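S.K.: Just need the structure, nothing else, for what follows:
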Amino acid sequence: MNLHLQVVGRRPDGYHELRTVFQTIDLEDRIELALGGRGVEIECRGAGLPFAEENLAVRAARLFASRWAPRLGIRLRLDKRIPVGGGLGGGSSNAATVLLALRERCGFPATREELWEAARSLGADVPYFLLGGAALGIGRGDELVPLPEPPLSRLWLAVPPLAIDTGRVFRSLPGLTEAPLAPSIRRLLGPQRRGPSPLGDFLGHNDLQATVFRLYPEVATVYDSLVAAGACWVSLSGSGACLVARFRGARAGELARKAMPPGVELRPVFTLSRRAWLERWPEGRG
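M.R.: Model (predicted):
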């Protein structure tokens, strides 16, 4: 999820220049991968998934095979649990997971640097999921600076029953922000920082939020409901539609569930450290 997202300009390549704080959470899809057969096949469970040709997991498998295992057949089974179009990087995390899994299963034919380059070619958010934890993303979001991580923390994820068109949101931005990074985030980058940082130091703002609320007023309604229910911080994740909230205690979050508009799910999630993410892969344990 994004705990801070600032749009600071437009790049020559057509992308927007971003400053964003990423944080992994314990919400995940399930991917089963088997080798054999011909080409790349995928079986998906979950609503709102793109066609196979557009699925990032399929594109990642095909890219890996074309570069490092041209005769390899790959079968994927995806159980989608991360909301599609929610601003949580579900497709990007799927792509990174497929790259990491194939690298392991095929005997590590690609260097770490080659894998990162492949991830960048798939999408701006994909490289982040090769790192995990708390990180500052700059450029398109694919230039990453690891941040000192917060302790295990509970946040609340509001999931409206709709998907956001990210391209439409960026095309509709009224202007660009020239403000510097939040002071707390600048402090996180300082050389004097050691050890974990309070979660509050990571919580910023989202420059896409006003545009999303204008294009999708039902998301603004969810935001207002969270604030009215006592949330001490609420922000859109990425381009939405999901909103992230912080409450003063688990009890307050549980009570807020009853105040959500019809069809909106409010669920607790926990931050996931970089170590916890990397330990899923042999290279992370080494």
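S.K.: From now on I want contacts and neighbour counts done on CA atoms only, so please keep to that.
M.R.: OK.
S.K.: Show me where the protein has its helices.
M.R.: 56-68, 90-105, 112-122, 166-171, 183-188, 209-215, 217-228, 250-257, 274-278, 282-285 (DSSP state H).
S.K.: For Ala134, which of those helices is the nearest?
M.R.: helix 274-278 (7.0 Å; C-alpha to C-alpha).
S.K.: buried stuff in stretch 173-182?
M.R.: Residues of stretch 173-182 classed as buried under the neighbour-count rule (16 or more other C-alpha atoms under 10 Å) are Leu181.
S.K.: Give me the distance between the two termini of it.
M.R.: Length of stretch 173-182, first residue to last, C-alpha to C-alpha, to the nearest Å: 21 Å.
S.K.: do stretch 162-181 as well
M.R.: Terminal residues of stretch 162-181 lie 30 Å apart, using C-alpha to C-alpha.
S.K.: Please apply the same query to stretch 122-132.
M.R.: 17 Å.
S.K.: go on, stretch 68-79?
M.R.: Stretch 68-79: ends 26 Å apart by C-alpha to C-alpha.
S.K.: Next, the contact list for Gly85, please.
M.R.: The contact partners of Gly85, by C-alpha atoms under 8 Å, 6 or more residues apart in numbering, come to 162-165, 240-241.
S.K.: How about Thr97?
M.R.: Counting by C-alpha under 8 Å, 6+ apart, Thr97 makes contact with 129-130.
S.K.: before we go on, could you also do this sequence so I can check it against the first one:
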Amino acid sequence: MVPREIRVRARGKVNLGLGILGKRPDGYHEVESVAVLVGLADEVAVHPVPYGIEVLCSGVPGPPEENLAFKAGRAALQCFRAPFGLRISISKGIPVGGGMGGASADAAAVLKAAWMLLGEPAPRETLTEIARLLGADVPMFLLEDVTKEGRVSAFLLRGRGDEVRPVRSRDVPEIYFVLVLMNFPVSTAWAYARWDEMFQHPADRRTTDFADPRIPLIIDALKTGDARLLGPSVFNDLEEAVATDFPVIREVKQVLCQAGALGAVMTGSGSTVIGIVTDPAHGLRVCREFRRIWAEERGHSLKKSSSLPGRPGIKELVLVGRSQVLGRCTLS
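M.R.: Predicted coordinates for the structure are as follows:
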């Protein structure tokens, strides 16, 4: 009997290191990155219907057929020869165009749900093959950070981002971030094109084990849970290219560190900026001090910057751990 509904919590990710090694012959960029899943999530519900695919998701621009969740549903039904269609309902918690992988997380959730609705008709590896065809980030979101082989402290991403290696540890300490959600999206394609314009010949940073020697510092910090080591180690090669057109990203980073964050970096292609904090209490202090500095010293208002059309600004501050949202800074 086919279940009436499968619900999947699709967590977002943050990139703590993103190194661009150059452009590949296929037009994509060769990257090496460290990412972790965080508590800010979308809720994805998948229902079997007699035929067709329907996606219900408010706040996402474009026709449903262009939604990555729609493409994931179609690919799953075709691959597994499903005798029914799918109604996909997505409640967004991950910002659209925020560099946190929301579309990819939703696509992976749909693949998992369709696979479960059909009684797991193929090996799990088949889902990974489908995921790689959908998008570079999708394979990572198929993986879990708690597995029978042990807990995962991070994911190491290579190739165009679709080669995923879990970094496992005996102990995986909790880590905490202040997410600064912006009121504007950034297109991934645009961000990489902007990088191409500015940096056509990146330095060769290859070593024996890592293409980018900055990566091991981040992995070591995540394994030990040392936020003071992690803070100054975070980096993103896309950041300078994106911030050239959106200088508010630089300003947000500066204010996060001024407010007490141990380090700050843009995640993915933006626009979200993250601050590294030691624990929830530290995170709440950073949020409060950020608001004060932003309003009093920088002459901004969170409410004003989030509401003016066409003006890049801040929408919200969110304190997260690996699995849950711990606090929000409202705009009132």
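S.K.: Got a TM-score for the pair?
M.R.: The TM-score (TM-score structural alignment, normalised by the length of structure 1) is 0.86; 268 aligned residues with a C-alpha RMSD of 2.3 Å.
S.K.: For the contacts of Gly85 of structure 1, which ones persist in structure 2?
M.R.: Retained in structure 2 by both residues aligned by TM-score structural alignment, their matches' C-alpha atoms under 8 Å are the following of these: 162-165, 240-241.
S.K.: Output the residues you listed as JSON lines; include the columns neighbour count and distance to Gly90 of structure 1.
M.R.: Shown next, in JSON lines, are those (neighbours: other C-alpha atoms under 10 Å; distance: C-alpha to C-alpha, whole Å):
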{"residue": "Leu162", "neighbour count": "19", "distance to Gly90 of structure 1": "15"}
{"residue": "Ala163", "neighbour count": "18", "distance to Gly90 of structure 1": "12"}
{"residue": "Ile164", "neighbour count": "19", "distance to Gly90 of structure 1": "13"}
{"residue": "Asp165", "neighbour count": "16", "distance to Gly90 of structure 1": "14"}
{"residue": "Gly240", "neighbour count": "30", "distance to Gly90 of structure 1": "12"}
{"residue": "Ala241", "neighbour count": "30", "distance to Gly90 of structure 1": "13"}
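S.K.: would a markdown table of those with distance to Pro180 of structure 1 be doable?
M.R.: Shown next, in a markdown table, are the kept ones among the contacts of Gly85 of structure 1 (distance: C-alpha to C-alpha, whole Å):
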| residue | distance to Pro180 of structure 1 |
| --- | --- |
| Leu162 | 32 |
| Ala163 | 30 |
| Ile164 | 27 |
| Asp165 | 27 |
| Gly240 | 23 |
| Ala241 | 25 |
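S.K.: Ala228 of structure 1: which of these is nearest?
M.R.: Nearest to Ala228 of structure 1, judged by C-alpha to C-alpha, of these is Ala241 at 18.8 Å.
S.K.: counterpart of the closest one in structure 2?
M.R.: Aligned by TM-score structural alignment, Ala241 of structure 1 pairs with Ser271 of structure 2.
S.K.: Could you do Ala210 of structure 1 as well?
M.R.: Correspondence of Ala210 of structure 1 to structure 2, assessed by TM-score structural alignment: Glu240.
S.K.: Against Pro247 of structure 2, how distant is its match?
M.R.: Going from Glu240 of structure 2 to Pro247 of structure 2 by C-alpha to C-alpha gives 9 Å.
S.K.: So between the two, which is more surrounded?
M.R.: Glu240 (18 against 12; other C-alpha atoms under 10 Å).
S.K.: ok, Ala72 of structure 2 - contacts?
M.R.: 107-108, 110-111, 131, 134.
S.K.: Just the buried residues from those residues, in ChimeraX please.
M.R.: Remark: buried members of the contacts of Ala72 of structure 2, expressed as a ChimeraX selection using 16+ other C-alpha under 10 Å:
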select :107,108,110,111,131,134
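S.K.: which two in the contacts of Ala72 of structure 2 are spaced the farthest apart?
M.R.: Maximum distance among those (C-alpha to C-alpha): 11.8 Å, for Val110 and Leu134.
S.K.: re earlier: could I get the helices of structure 1 as JSON lines with distance to Val145 of structure 1?
M.R.: Shown next, in JSON lines, are these (distance: least, C-alpha to C-alpha, whole Å):
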{"stretch": "helix 56-68", "distance to Val145 of structure 1": "24"}
{"stretch": "helix 90-105", "distance to Val145 of structure 1": "18"}
{"stretch": "helix 112-122", "distance to Val145 of structure 1": "14"}
{"stretch": "helix 166-171", "distance to Val145 of structure 1": "24"}
{"stretch": "helix 183-188", "distance to Val145 of structure 1": "11"}
{"stretch": "helix 209-215", "distance to Val145 of structure 1": "24"}
{"stretch": "helix 217-228", "distance to Val145 of structure 1": "30"}
{"stretch": "helix 250-257", "distance to Val145 of structure 1": "31"}
{"stretch": "helix 274-278", "distance to Val145 of structure 1": "12"}
{"stretch": "helix 282-285", "distance to Val145 of structure 1": "17"}
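S.K.: among those, which is nearest Ile82 of structure 1?
M.R.: With C-alpha to C-alpha as the criterion, Ile82 of structure 1 lies closest to helix 90-105 of the helices of structure 1, at 5.7 Å.
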